[in-house]
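K.L.:
Okay, structure incoming, though there's no sequence with it:
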């Protein structure tokens, strides 16, 4: 506004208007410089990663058609996603409303009556075409429109991020449901082993090689394993219901889980840290909200300047009176109105202060999300490396524990070890299997987290390209 100039020259035959040129919105790199000025974003991730560009279509890398179908079902039926879509529609409507303020308003004014109010007061009736228009000299209305466009862009990015987050949530819930299904099978196997151990202790008692204490301990162990199986079955049904809620079904725990967890996919390209900041839809949304806040500051500052409105009318009017002849005539009118702000009790300066504070908040929020995004990628990469090592160690531990449990049970059969050794070996073997299953599921979940943190879309083709494309912003 400081350098903006507007001149209004009224003459007999001409009106010359020179409007204010609005300032451009800050670009993504400008927002980053303001939001995280003391953070040097490196060229590569600190954890070991593949620097190739991030690819869309990560859902297909799991090779699970049932998971693909569940994600598609969630996209069609999930209520939270429907809410995000409705917010995009609302933002579109706000843009239309803001755009309408820049255009003339045209309407028809009509008046009719049966008779004059009195003999001396004539009655006017007729129809006029009326035009009113506020000329945006200082950019106040344009700033409002740009802010609405930026908010619409942010809502669109929010919707894209909601889609990606929903696909990731379905994948995580699917892996948890599969893990709990495997835990149910494992718990039932454990209960079966405990039952078999009860029979074995009874056999030893009958032939005089065992004692009643072993029988009671075996029965107690069997009861504990059966109780654990019931708990795992409940956890599995809860996992299925959580998955059904995500895909928009009635929570009846009726989805059939896989018999085993998906195979872990191959390495994933991670791109560069700066690319992730530009690609992630939630950061695109935050950047566009900074732009909207900038435009609202411009709108508030433009409110200090005078407003100019023009109006015009054209129509047919009838004048009817009891004491004079009726007159029908065509009429036209035109006027211009200006309002110069002088004193509003601090309202204008308060509005500028409010909008400026909102802009500071939007910038700080972008900085928070940017650091969070970088941390999510680094953490996911760290987890990938650590969990891969843990899975290998636990796989070896599970195999060794099972072999040791088998050998101890054989020794117990021939009387070379006691029941306590057998139970301890079984407990160790079962714990190793449960830990291995948990790590396998955790690896899959963390891979999903990595894809979400990188901002790559879960589908390929035009949908992915549209989802990753940053909004261009308003044309100024």
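P.N.:
Perfect, I can see it now. The shown structure was predicted, so the numbers you read here are calculated from the model rather than taken from an experiment. Numbering: from 1, shown residues only.

K.L.:
only C-alpha atoms for contact and neighbour calcs from this point on.
P.N.:
Noted.

K.L.:
So which residue is dead centre in the protein?
P.N.:
Nearest to the mean C-alpha position of the chain, counting by CA atoms, centre = their mean, stands residue 162 at 3.2 Å.

K.L.:
how many neighbours does residue 104 have?
P.N.:
The number of residues packed near residue 104 is 15, by other CA atoms under 10 Å.

K.L.:
Quick one: residues contacting it.
P.N.:
Applying CA atoms under 8 Å, 6 or more residues apart in numbering to residue 104 gives the contacts 131-134.

K.L.:
alright, now check it against this:
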């Protein structure tokens, strides 16, 4: 027993020493050599009222219904749920990979019964001998991770799990922006339908005036036909708008994981949506805010750890195995000191020739790391372009909206004058038709311009990575 205890202590000491010797060859992350600009090209001067997006950034639009849909999507969206399941799988894979860093221990117990033959060499019949043997033992095995192969593999799995968590954030951000876009499409469709119906009523009013002139002999049948064509054209615009309305409501139903029949969207008007002011911050801050950048960074870290694990395969693998227990032919004497036994085996295996498998695997991990490095660099560069594009879109759609409002105001005045002259009998029918068409198109374009500005704001939120964690101001006297 004393010898057995000594062997166990020695085995445990080797395990502890080996577990602290890993990762001697693991490299740091490669330098992406990125050119981080000091500011965004399209950013305007920041104002005191501007602030980075909050975690619940959708509340800045001040729509209770939109907030309800956003919060419901975060709870029940199936894409987000699938992303959560993926990072749970990655966590399990990390635990599996980390198991190689610890010894394996197994216990066994057996009872063996055997009986020898009853015959002898002289042909005489002799009673056979019955033998019963009892065995109880523990077996331990451990691979010394001296070169860091298992530790690097575990680190790669852990980084992959981190990347899966950021992938969930990417899916969540994509889902939330899809909800916002679909909801604003619903509002725009409702506004355009109301405008189309109002324009139909105006066109029918003009048609009645032209018919009165025709009955009085001051207008022609061609004038009536032209106005009837314009009325029919306005009516034909309504079904596609209703189709777009229903499709976007169904899209919202899918995003909140409910059948369309159970979803009721009240909607309203784009005029009731507040326009938030958001500052993009500095490009350097974007690297820690966008989940897709963080995901690529974690994947690059996993690939770097895989290189260390692949490199360690060139070196010998050292395996320690030990077994100890008790063995006796009598159950009552099984756990007596004289029934104890143990064995301890150490082995080393050095690859000599494997047809280039280890070298090929090492070069593969290097190429995979390089691919992820380039992908990471592209993601960062693309993120800067995304923010600039969103800022440009906000600026230009705001200008477009202001100009389109001037177009609508002028078109309304022109149509009112043309309608007055029509009733007075002094208007040219062609002028009346042109002013109607100009007004109807201008009003519809106005709603589309409002929608475009809101979509540009949403694209800025998405480009910035959604909501930002609030900055913690440290006290001046903090250590």
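P.N.:
Yep, it's here. Note that the structure is a prediction, hence the values are computed from the model and not measured.

K.L.:
Superposing both, give me the TM-score.
P.N.:
Once superposed, chain against chain, the TM-score is 0.86 (TM-score structural alignment, normalised by the length of the first structure); 439 aligned residues with a CA RMSD of 2.7 Å.

K.L.:
any idea which element the residue nearest to the centre of the first structure lies in?
P.N.:
helix 140-206 (DSSP states H and E).

K.L.:
Could you check how far the counterpart of residue 133 of the first structure in the second structure is from residue 100 of the second structure?
P.N.:
Correspondence of residue 133 of the first structure to the second structure, assessed by TM-score structural alignment: residue 142. Taking CA to CA, to the nearest Å as the measure, residue 142 of the second structure and residue 100 of the second structure are separated by 8 Å.

K.L.:
And those two? Which one has more around it.
P.N.:
Remark: of residue 142 of the second structure and residue 100, residue 142 carries more neighbours, 23 against 18, as counted by other CA under 10 Å.

K.L.:
Make sure I have this right: the more buried one is in a helix.
P.N.:
No: Residue 142 of the second structure is assigned strand when assessed by DSSP: H, G, I helix; E, B strand; the rest coil, not a helix.

K.L.:
I'd say it and residue 105 touch.
P.N.:
No: using CA atoms under 8 Å as the test, residue 142 of the second structure is too far from residue 105 to be in contact (9.0 Å).

K.L.:
What helix or strand is residue 359 of the first structure located in?
P.N.:
Judged by DSSP H and E, residue 359 of the first structure forms part of helix 347-413.

K.L.:
what's the helix or strand following that helix aligned against in the second structure?
P.N.:
Using DSSP H and E, the helix or strand that follows helix 347-413 of the first structure towards the C-terminus is helix 419-454. Mapped onto the second structure using TM-score structural alignment, helix 419-454 of the first structure covers residues 429-464.

K.L.:
Find the nearest non-adjacent residue to residue 299 of the first structure, please.
P.N.:
Nearest residue to residue 299 of the first structure, sequence neighbours excluded (CA to CA, 6 or more residues apart in numbering): residue 140, at 4.6 Å.

K.L.:
Need the counterpart of residue 166 of the first structure in the second structure.
P.N.:
Using TM-score structural alignment, residue 166 of the first structure lines up with residue 175 in the second structure.

K.L.:
isn't that match right next to residue 254, touching?
P.N.:
No: Residue 175 of the second structure lies out of contact with residue 254 (CA under 8 Å); the separation is 10.5 Å.

K.L.:
quick one: which of these two has more around it?
P.N.:
Ranked by neighbour count (other CA under 10 Å), residue 175 of the second structure and residue 254 place residue 175 first, with 21 against 17.

K.L.:
For that one, which residues are in contact?
P.N.:
73, 77, 79-80, 255.

K.L.:
List the buried residues in the match of helix 419-454 of the first structure.
P.N.:
429, 432-433, 435-440, 442-464 (16 or more other CA atoms under 10 Å).

K.L.:
now stretch 223-242 of the first structure
P.N.:
Going by 16+ other CA under 10 Å, stretch 223-242 of the first structure has these buried residues: 225-226, 228-229, 232-233, 235-242.

K.L.:
do stretch 149-166 of the second structure as well
P.N.:
149-166.

K.L.:
Tell me, how many residues neighbour the nearest residue to residue 441 of the first structure once chain neighbours are set aside?
P.N.:
Closest residue in space to residue 441 of the first structure, ignoring its immediate chain neighbours: residue 175 at 6.1 Å, by CA to CA, 6+ apart. For residue 175 of the first structure, the neighbour count with other CA under 10 Å is 25.

K.L.:
cool, and the one 4 residues further on?
P.N.:
Residue neighbour count, defined by other CA under 10 Å, stands at 26 for residue 179 of the first structure.

K.L.:
and if you look at residue 339 of the first structure?
P.N.:
10.

K.L.:
Can you find the partner of it in the second structure?
P.N.:
Residue 339 of the first structure maps onto residue 349 in the second structure, by TM-score structural alignment.

K.L.:
next one: residue 240 of the first structure
P.N.:
The pairwise alignment with the second structure assigns residue 240 of the first structure to residue 249, based on TM-score structural alignment.
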